[in-house]
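1. Okay, predicted coordinates and the sequence, questions at the end:
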Amino acid sequence: METTNEFERYQKAKKQVEDIKGFYGHLASYVLVMGLLIFINLRYTPQYLWFVWSMLGWGIGLFFHAMKVFNWFPFFNKEWEEKKIKQYMEEEKKTNKFE
């Protein structure tokens, strides 16, 4: 029993590390591509700073990716899901008692 629990903890930790690694890859590509877009924008059309829209759009996606990976969501994480599932199961059990 203990080895199964330890294996599950290992798998969970491994997935968390992979998620963090994926986020940093996402961040690195964001920085590189935005640097290239800024260069292109300032070199060829400095009168209109269009790179800001790309930076903003992708930045929002990057922000939500960070929130998910680093568990910054106050809800919608695994603990919240488990709690809600148990709550709904209990409510269903109570309502079916009287039927």
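-> Happy to help now that I have it. Owing to the predicted nature of the structure, the values given are computational and were not obtained by experimental measurement.

2. Only C-alpha atoms from now on, for both contacts and neighbour counts.
-> OK.

3. list the buried ones in stretch 15-33?
-> Under the neighbour-count criterion of 16 or more other Cα atoms under 10 Å, stretch 15-33 has Asp19, Ile20, Phe23, Leu27, Tyr30 buried.

4. can those residues go into JSON lines with extra columns for secondary structure and distance to Met55?
-> Below are those laid out as JSON lines (DSSP: H, G, I helix; E, B strand; the rest coil; distance: Cα to Cα, whole Å):
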{"residue": "Asp19", "secondary structure": "helix", "distance to Met55": "22"}
{"residue": "Ile20", "secondary structure": "helix", "distance to Met55": "21"}
{"residue": "Phe23", "secondary structure": "helix", "distance to Met55": "17"}
{"residue": "Leu27", "secondary structure": "helix", "distance to Met55": "12"}
{"residue": "Tyr30", "secondary structure": "helix", "distance to Met55": "8"}
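
5. for comparison:
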Amino acid sequence: METNRRNKQLIARKRVAQLKGFYIHATVYVLVNLFLTIVSVNSRMGNGESFNEALFDLDTFITPLFWGIGLAFHAVRVLGYSPFFSKDWEDRQIQKYMEEDRIHSEKYK
């Protein structure tokens, strides 16, 4: 009984650590990309571009875009959202393979 409680506590601690890591990642993403965007826009405006030209240039958003994709994958992993491989899907696959194994083993009885 005590071991079961300890295991649940370890799992909960691991989930909290993962969630904390995601929140730190998201905070760093926002702060660093805000800084990079400000520096990039300032630099481009110093080279004669207008504010709109500097802000809406693809080069301004390339780092946030790709880093954002990585952040999205991190969120999916930590928050457990998966439209393709949900817990229900896993359970169905397990049942399917167990049934296939049962049928296969009955062939050779």
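-> Received, thanks. All of these numbers come straight from a predicted model, not from anything done at the bench.

6. Please state their TM-score.
-> The TM-score (TM-score structural alignment, normalised by the length of structure 1) is 0.79; 97 aligned residues with a Cα RMSD of 2.2 Å.

7. before we move on, back to that, adding distance to Lys97 of structure 1 as columns, could you present the buried residues of stretch 15-33 of structure 1 in JSON lines?
-> Shown next, in JSON lines, are the buried residues of stretch 15-33 of structure 1 (distance: Cα to Cα, whole Å):
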{"residue": "Asp19", "distance to Lys97 of structure 1": "43"}
{"residue": "Ile20", "distance to Lys97 of structure 1": "45"}
{"residue": "Phe23", "distance to Lys97 of structure 1": "47"}
{"residue": "Leu27", "distance to Lys97 of structure 1": "52"}
{"residue": "Tyr30", "distance to Lys97 of structure 1": "54"}
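
8. Out of those residues, which two sit at the greatest distance?
-> The largest separation in the buried residues of stretch 15-33 of structure 1, counting by Cα to Cα, is between Asp19 and Tyr30 at 16.4 Å.

9. hey, where'd the helices end up in structure 2?
-> 2-46, 51-55, 58-79, 87-107 (DSSP state H).

10. Determine which residue lies closest to the centroid of structure 1.
-> Centroid-nearest residue in structure 1, with Cα atoms, centre = their mean: Lys68, separated by 2.6 Å.

11. And that one? What does it align with in structure 2?
-> Here Lys68 of structure 1 is matched to Arg77 in structure 2, going by TM-score structural alignment.

12. So that match versus His25 of structure 2, what's the distance?
-> According to Cα to Cα, to the nearest Å, Arg77 of structure 2 and His25 of structure 2 sit 13 Å apart.

13. Likewise for Arg92 of structure 2?
-> For Arg92 of structure 2 relative to His25 of structure 2 (Cα to Cα), the value is 33 Å.
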